[in-house]
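[1] from the sequence below, what's the structure:
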Amino acid sequence: MATSFRSRLARLRVDLTPWRGSRDFRILVVAGSVFFLGGMVGYVALPYQLYQLTGSNFAVGAMGLVTIAPLVVFGLYGGALADHMDRRKMLIGTGAAQVLICALLLANTLLDDPRVWLIYVCGALNAIASSLQRPSREALFPRVVRHEQMPAAVTLNSLTLQVGQLAGPALGGLLVGTAGVTWAFAVELAGLAIATLLYVRLGSYKSNEHSTPPSLRAIGDGVRYAFRRRDLLGTYAVDMVGMFLAMPIVLFPAFATEVLKEPKLLGLLYSAEAIGAMLATLTSGWASRVHHHGRAVVLATITWGASVGIAGLAPNIWFAIAFFAVAGGADMISGLFRAVIWNQTIPDEMRGRLAGIEMLSYSLGPLGGQSRSGLVADLTSVRTSIVSGGVLCVAGVLATAVWLKDFWRYDARTDEHAVRERELRSTAAVGEGTAP
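    Next up, the predicted model:
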């Protein structure tokens, strides 16, 4: 009995094989974690500063509107660049740009009268740099680990990012509440700089012989490929519906301060989802035995929406933290299986462009959701915005699953694209800095 119990526990543990086997995977993960840690500190500081300067939930949510156009244009173009250029150089160049943008935000906090317009400008510029960077980073993961290791690689990457997501908001909340936003942006600046230096140590990852120069035609080819495959379309649609309808983060300052009367615990609200995500990740060894990835994404996103809605009814902040943690765990599981579908089925010559589309799918939903949440909160109340978002999310995801039946039926063992990529990579020898 004891042996059987220990065996079951062992199956839940995170698989460290990709970490042990690939130097560049380790660099990507560590650099990304540091980058994300700094970014999450700024993620708390920027909306806090906007709210303090304007007193408007919509003004905070409007940052999402400002960044939507840059994300669409440069996300797609960044994907095309990732399929044609050395992906290492893309990471270094865009990282340096984000360091400069953060320095501008830091300088703005030192003014006697910080400029609100400059915050929006920096937000738009940062969206451009981030949109150009993410496709190259995401497209590198299938190159640095083996095909069969992708579930473990995605899990490990998620785990380390969750450390940043957990520690970053807590640190950011502590800094803005004690030392001020200036110190928060200074910490973000240091994180971005360190991560960019780490990217310098990556090996070179040039495009293959099938690469296409960046152009509207190349971008169009990527978009058409994504929409022809209903399994990929399902990963985008379900996530966008869930995030657009049930993204409560923009309301956290008002929720903690005006509704729950616990402004000092604002950082814990931001960290709650990361806590749930980390717990889900640490017990995710079972994920490699799941083959119907589409069903897992749908069920996890429904759980996300339901948990957010219940959190909106919270009588106290600890109740809210608990259900936002459940939501974070569900979101992590959804993201894990979406990433496995992407990384195990998309050919390398299309990976950058599809990574750009992926980035749009998991960026536009939350950004639009922030604006929706802020507007509904200003028109009704903070609680109404959060609860109604959760209810609409559950209904919207169910409707999407009914519409995309092929996504619900997806099976990694028999899907033609997964089988093709598995066969191609199994015949490729592991080279220096690369993996099949």
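[2] going by C-alpha atoms from here, please, whenever you check contacts or count neighbours.
    OK.
[3] helices of the stretch 151-300 of the chain, start to end?
    181-199, 216-228, 230-245, 252-254, 266-282, 293-311 (DSSP state H, counting those that start in this stretch).
[4] residues making contact with the fourth one?
    Looking back up the chat, that one is helix 252-254. Counting by CA atoms under 8 Å, 6 or more residues apart in numbering, helix 252-254 makes contact with 48, 51, 57, 263, 266, 269-270, 382, all of which sit outside it.
[5] how much space between the residue minimising distance to the centre of the chain and residue 322?
    Residue closest to the mean C-alpha point of the chain, counted by CA atoms, centre = their mean, is residue 362 at 6.4 Å. Distance, residue 362 to residue 322, by CA to CA, to the nearest Å: 24 Å.
[6] sorry, back to before: nearest to residue 409 among the contacts of helix 252-254?
    Taking CA to CA as the measure, residue 270 is the one of the contacts of helix 252-254 closest to residue 409, at 34.6 Å.
[7] next, the contact list for the nearest residue to residue 109 once chain neighbours are set aside, please.
    Using CA to CA, 6 or more residues apart in numbering and skipping residues adjacent in sequence, the residue nearest residue 109 is residue 182, 5.7 Å away. Contacts for residue 182 (CA under 8 Å, 6+ apart) come out as 106, 109-110.
[8] swap in residue 409?
    Applying CA under 8 Å, 6+ apart, the residues near residue 409 are 292, 294-295.
[9] now show me the structure for the sequence below, then we'll compare the two:
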Amino acid sequence: MSVEAGSQRGKKRKLLKSVVVDVRPLRTPAFRRLFTGTAITAIGSQLTTVAVPKQVFDLTGSSGYVGLTGIVALVPLLVFGLWGGAIADTVDRRKLLIFGNAGIAVVSALLWAQAFFDVGSVWLVFVLLAFNQAFFAINMPTRSAIVARLIEPELLPAAAALSGTVNTFGMVFGPMAAGALMPVIGLPTLYLIDTIALVIALYAVWRLPPLPPLSGTVRAAGLKDVLDGFRYMGTQKVLLASFVVDIIAMVAGMPRALFPEMAERTFGDPPGGGLALGWLYAAIPIGSVVIGLFSGWLGRVRRQGVAVTIAICAWGLAVVGFGLSNSLWLAVVFLCLAGAADMVSAIYRQAILVMAATDEMRGRMQGAFTVVVAGGPRIADLTHGWAAAAVGTAAAATGGGVLVIVFIAIAVALLPAFWRYRAAAVTK
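    Alright, predicted model coming up:
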């Protein structure tokens, strides 16, 4: 091989590494175990995400009730997301993560039981969903806060991209698998598969090292710890603004409560569920996975406030396109574009969060992040579900996308520091 050819190959490899997702965090054994547990449950958890609203729609025949699942999930998310984040700052995070994973597995088994024995109670589904979200709200901020203790600080953005990519990868294949398998194996089996995946992942979490507070003091977390987190957040204006813009994007623009009705009544799925339902749930994550796999270039963008703002506006435009679509595949394309924009926004918002929070506050900030990221779509489930019941699914989705753009413009005008925010240094 000539020197010139070798140089060209070296340049191509360097260019490829600057574009594709950075896998260096996986060289750390502890992070690799945490990542493995996340990957195992990524698809299984999405089976339940599809199964719950589908079962509610089957029991009631109403998108309004599907939207009500948003409020049922929101209350435990608010309470246990904030409190769970505070607990994660005061106890061994490994033990707390084991508790959260085990709790989700037990609830998933109960969801399987009620569906298998055909209890037929939508209110029982709501109760189990509330418990599922309570354990989830404890689990997620703990898992996110652990990452910073397992790898070097300069690898945190890469770790966020890896975790986000594997989660959205599950969001692609989980819903597609649910749509394809539901008519074959039945809805109860989806819950059972999720339960088995959670039990397997629990072993990976068990093998993590002890992660007590850096202060060495383990104590109970109370209301004061939660309030201290809010006071700390108030001192971080750009961080606070990043939460506000994400709430706007999710509450006004997330149309997933419309998917069961649109799959059946707009895109022709049979009453028992079908591929259209799976494609609708999978489309947003497909766009997110594509961006995640080719996220290497994102670390070179320093004006992260501008990037988040543009990405959220792109999300709103894509949701408008989805609402106006009469073809399933055109709707899927617009949802994929929305997912790509959302992933860009999420990576930069997580990077801002990591840079702003100290370790003793990281659990509480991740708790607030969990409330915003997971709670916002639950409110959207309610607003979009009842809006669809009043004006139809197309108007509900299109109007939501328009509101995203309008509210983001107002928020940036009121919070100019966020628009001006620049990363302190280029990360890779």
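[10] need the TM-score between these chains.
    A TM-score of 0.93 describes the superposed chains when it is computed by TM-score structural alignment, normalised by the length of structure 2; 415 aligned residues with a CA RMSD of 1.9 Å.
[11] filter the contacts of helix 252-254 of structure 1 down to the buried ones and hand me the ChimeraX line.
    Selecting only the buried entries of those in ChimeraX, with 16 or more other CA atoms under 10 Å as the criterion:
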select :48,51,57,263,266,269,270,382
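[12] just send the contacts of helix 252-254 of structure 1 back as a markdown table, with distance to residue 414 of structure 1 too.
    Listed next are the contacts of helix 252-254 of structure 1 as a markdown table, based on distance: CA to CA, whole Å:
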| residue | distance to residue 414 of structure 1 |
| --- | --- |
| 48 | 48 |
| 51 | 50 |
| 57 | 47 |
| 263 | 51 |
| 266 | 46 |
| 269 | 41 |
| 270 | 40 |
| 382 | 46 |
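[13] ok, the contacts of helix 252-254 of structure 1 vs residue 162 of structure 1, which is closest?
    residue 270 (11.8 Å).
[14] thought residue 169 was touching the closest one, still the case?
    Yes. With contact defined as CA atoms under 8 Å, residue 270 of structure 1 reaches residue 169; the gap is 5.6 Å.
[15] which position in structure 2 aligns with the residue nearest to residue 109 of structure 1?
    In structure 2, residue 182 of structure 1 lines up with residue 188, judged by TM-score structural alignment.
[16] now swap in residue 286 of structure 1 and tell me
    Aligned partner of residue 286 of structure 1 by TM-score structural alignment: residue 297.
[17] could you find the closest non-adjacent residue to its match?
    Closest to residue 297 of structure 2 by CA to CA, 6+ apart is residue 19, at 5.0 Å.
[18] tell me the counterpart of the one you found in structure 1.
    Here residue 19 of structure 2 is matched to residue 12 in structure 1, going by TM-score structural alignment.
[19] can you lay out the helices of the stretch 151-300 of structure 1 as CSV showing distance to residue 82 of structure 1?
    Shown next, in CSV, are the helices of the stretch 151-300 of structure 1 (distance: least, CA to CA, whole Å):
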stretch, distance to residue 82 of structure 1
helix 181-199, 15
helix 216-228, 11
helix 230-245, 19
helix 252-254, 35
helix 266-282, 28
helix 293-311, 26
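[20] just to revisit the earlier point, most neighbours among the contacts of residue 182 of structure 1, which one?
    Counting by other CA atoms under 10 Å, residue 106 has the largest number of neighbours within the contacts of residue 182 of structure 1, with 20 neighbours.
[21] so that residue touches residue 185, yeah?
    Yes. Counting by CA under 8 Å, residue 106 of structure 1 does reach residue 185; the two are 5.5 Å apart.
[22] rewinding a little: so who does the residue nearest to residue 297 of structure 2 touch?
    If you count contacts by CA under 8 Å, 6+ apart, residue 19 of structure 2 has them with 294-297.
[23] out of the residues you listed, which ones does structure 1 keep as well?
    Retained in structure 1 by both residues aligned by TM-score structural alignment, their matches' CA atoms under 8 Å are the following of those: 294-297.
[24] output the residue interval of structure 1 matched by stretch 383-403 of structure 2.
    Per the alignment by TM-score structural alignment, stretch 383-403 of structure 2 matches residues 372-392 in structure 1.
[25] repeat that for stretch 55-70 of structure 2.
    Using TM-score structural alignment, stretch 55-70 of structure 2 lines up with residues 49-64 of structure 1.
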